[in-house]
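[1] sequence? don't have it. structure:
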């Protein structure tokens, strides 16, 4: 069974590449025309984003995790994240890694929830700061046109009401949630009692989306997208916050569409914006996907996961 699990990521990459071959071919065709220095910068920020993710994961737990294996796990989690929707792949990989490192399942789950909260708050904080600094940079109405924002709010409120109702009616579920919240709050207090852990948690949660946005800016400069760098970063953050509500594996399809719309809303020509997004996803998703799958298989093979 373990050998089968080692081969599953490679099979998934092959299927994914066949399904998206036209996009891959188009993206690789555009890369030779780009400025190589800026493409190298985009690749560097992608690598640094894995380091930032590892710092945030370490900051979410009091115990010291093995640094090299933690970093390798973040690299492998990027590949796993394209197998399940909305970050579930990366969450499952990191949850398994923490339990193998000796953390109880309840504390590992609490650390995972703390990481997800910190990453979301970091991304929203950067987005809010850029919106305040550049209020006219992005026409937000173009991201959710035709009353879509109102519909999204109605659906969100309805889902929250349903969850609260179920929570109130099912006693066993209510007890489990209460126990989880108690564990999560205890873990958060323990982490914030150590300044080094708190700095790693919140510093990494801010650095991670900032580095991802910097990668898009670098690709935009490489392909001469006529949009100011900070406006491109704002477009990236707005698009990724919007697609967080779309449950697609790794954001494939939804991220590309939202990024193109956001870059056009920031003032970029549609053709150049599309080229930038395709090249950016090639560098940040497709090029690391095969080595990430190999790393994931190796971690499973050697029982790190």
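    On my side now, so go ahead. The shown structure was predicted, so the numbers you read here are calculated from the model rather than taken from an experiment.

[2] C-alpha from now on. contacts and neighbour counts both.
    Will do.

[3] need the contact list for residue 160.
    Applying Cα atoms under 8 Å, 6 or more residues apart in numbering to residue 160 gives no contacts.

[4] Assumed it was part of a helix.
    Yes. Secondary structure of residue 160 (DSSP: H, G, I helix; E, B strand; the rest coil): part of a helix.

[5] ok, it to residue 167 distance?
    10 Å (Cα to Cα, to the nearest Å).

[6] Residue 206 too?
    Using Cα to Cα, we find residue 206 at a distance of 32 Å from residue 167.

[7] who has more neighbours, those two?
    Shown here are residue 206 and residue 167; by other Cα atoms under 10 Å, residue 206 has more neighbours (23 against 16).

[8] any idea which helix or strand carries that one?
    Assigned by DSSP states H and E, residue 206 belongs to helix 195-222.

[9] isn't residue 268 right up against residue 223?
    No. Residue 268 is not in contact with residue 223 according to Cα atoms under 8 Å; the separation is 11.7 Å.

[10] pretty sure residue 82 is touching residue 88, no?
    No. The pair residue 82 / residue 88 is not scored as a contact, 9.0 Å apart, by Cα under 8 Å.

[11] Which of those two has more residues huddled nearby?
    With neighbours defined as other Cα under 10 Å, residue 82 and residue 88 compare such that residue 82 has more, 24 against 18.

[12] then this one, side by side with the first:
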């Protein structure tokens, strides 16, 4: 009686291709995709290091010679900014999120922010995190909108308070965009709003998802503002973020001998971000250039102002980039993202 030997195709696990004898088994498709995503999270750090070697070298050189205690304070404030961002994310959503994973996702979002401009990388990581926690896509997207609205609104309030309290605002004439430039910018913004309104009116398939998203956003916003803990997390974190970022810049300036007060540095940070946000310009480089200009307008010498901006960029962006990328890879590997 002849025995029938099992073929490789019959003994192979489902979903994997049959393997030749003596060869290691191939990775399943899902594991290959996760491995590629984990490695891809590290590519922005390597690519940015190769592209901006002179900036990185100059910033590191000046930071090595700076006061280490002020730099340590700036590094601590950089970590505190992630805590403030996590508070705003939690405050923008009625659902309770796991604090540890939420904080880790915001640390990873900082690394993803270097891949996509305008905060899209951080929003994409947060959306994926919320979907993994069971939050529906519409409500997760609505929380992103509330987060952005709270951040911009709180930053505007903080800027107005500093302008009212500090006499240094009189020196901000040059960094503020020219009124002739604001007219076309306002026209483009108004045209975009008008086009969106026409599309929603004419294209009926768009009306239903957009109206559903708006209803979900309004319902979540109302529920969030009925809970004192969510209100404190949302608006307290939104107010803290620009103050923490400006204070980190002030710490780097103190380490490098900038010669400006804390209020002047924070006001320069707020004014530079607002001025760049009013015109269509690339984010990072434009903010750095206007920030140097603003610090010089407040009375700093050009050399320490430039060194402060470069050093702050290295401390707040470059230093957290590699651990942030590793955190992003770990969250993807753990299927949190």
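    Sure thing, it's come through. None of these values were measured; they are calculated from a predicted model.

[13] So after superposing, what's the score?
    Superposed pair, TM-score by TM-score structural alignment, normalised by the length of structure 1: 0.94. Supporting alignment: 301 aligned residues with a Cα RMSD of 1.6 Å.

[14] What residues in structure 2 pair up with the very next helix or strand once past the helix holding residue 206 of structure 1?
    Downstream of helix 195-222 of structure 1, the first helix or strand assigned by DSSP H and E is helix 229-243. Aligning helix 229-243 of structure 1 against structure 2 (TM-score structural alignment) gives residues 262-276.

[15] Contacts made by the matching stretch with the rest, please.
    Contacts for stretch 262-276 of structure 2 (Cα under 8 Å, 6+ apart): 155, 159, 162-163, 166, 168, 172, 175-177, 242-243, 246-247, 249-250, 283, 286-287, 290-291, 294-295, 298.

[16] Quick one: average offset of that stretch versus structure 1, please.
    Compared with structure 1 after fitting, stretch 262-276 of structure 2 deviates on average by 1.1 Å (mean Cα distance after the TM-score superposition for structure 1).

[17] how far does that stretch sit from the chain's center?
    Stretch 262-276 of structure 2 sits 18 Å away from the centroid of its parent chain (Cα atoms, centre = their mean, to the nearest Å).

[18] Likewise for stretch 167-182 of structure 1?
    What separates the centre of stretch 167-182 of structure 1 from the centre of its chain is 28 Å, taken as Cα atoms, centre = their mean.

[19] Please report the distance of the residue nearest to the spatial centre of structure 1 from residue 81 of structure 1.
    Nearest to the mean C-alpha position of structure 1, by Cα atoms, centre = their mean, lies residue 87 at 6.8 Å. Per Cα to Cα, residue 87 of structure 1 is found 5 Å from residue 81 of structure 1.

[20] A helix includes residue 246 of structure 1, no?
    No. Judged by three-state DSSP, residue 246 of structure 1 forms no part of a helix; its state is coil.

[21] my guess is the residue nearest to the centre of structure 1 contacts residue 78, does it?
    No. With contacts counted by Cα under 8 Å, residue 87 of structure 1 stays clear of residue 78, the gap being 9.1 Å.

[22] Residue 142 of structure 2 matches what in structure 1?
    Residue 142 of structure 2 maps onto residue 110 in structure 1, by TM-score structural alignment.

[23] Quickly find the element holding the residue nearest to its match when sequence neighbours are not counted.
    Take residue 110 of structure 1 and drop its neighbours on the chain: the residue closest to it by Cα to Cα, 6 or more residues apart in numbering is residue 184, 4.6 Å away. Using DSSP H and E, residue 184 of structure 1 sits in helix 171-192.

[24] Quick one: work out the angle between that helix and helix 195-222.
    The directions of helix 171-192 of structure 1 and helix 195-222 differ by 90 degrees, with axes from the mean of the first three to the mean of the last three Cα atoms, to 10 degrees as the criterion.

[25] Counting neighbours, which bits of helix 171-192 of structure 1 end up buried?
    Residues 180, 183-184, 187-188, 191-192 are the ones in helix 171-192 of structure 1 that count as buried (16 or more other Cα atoms under 10 Å).
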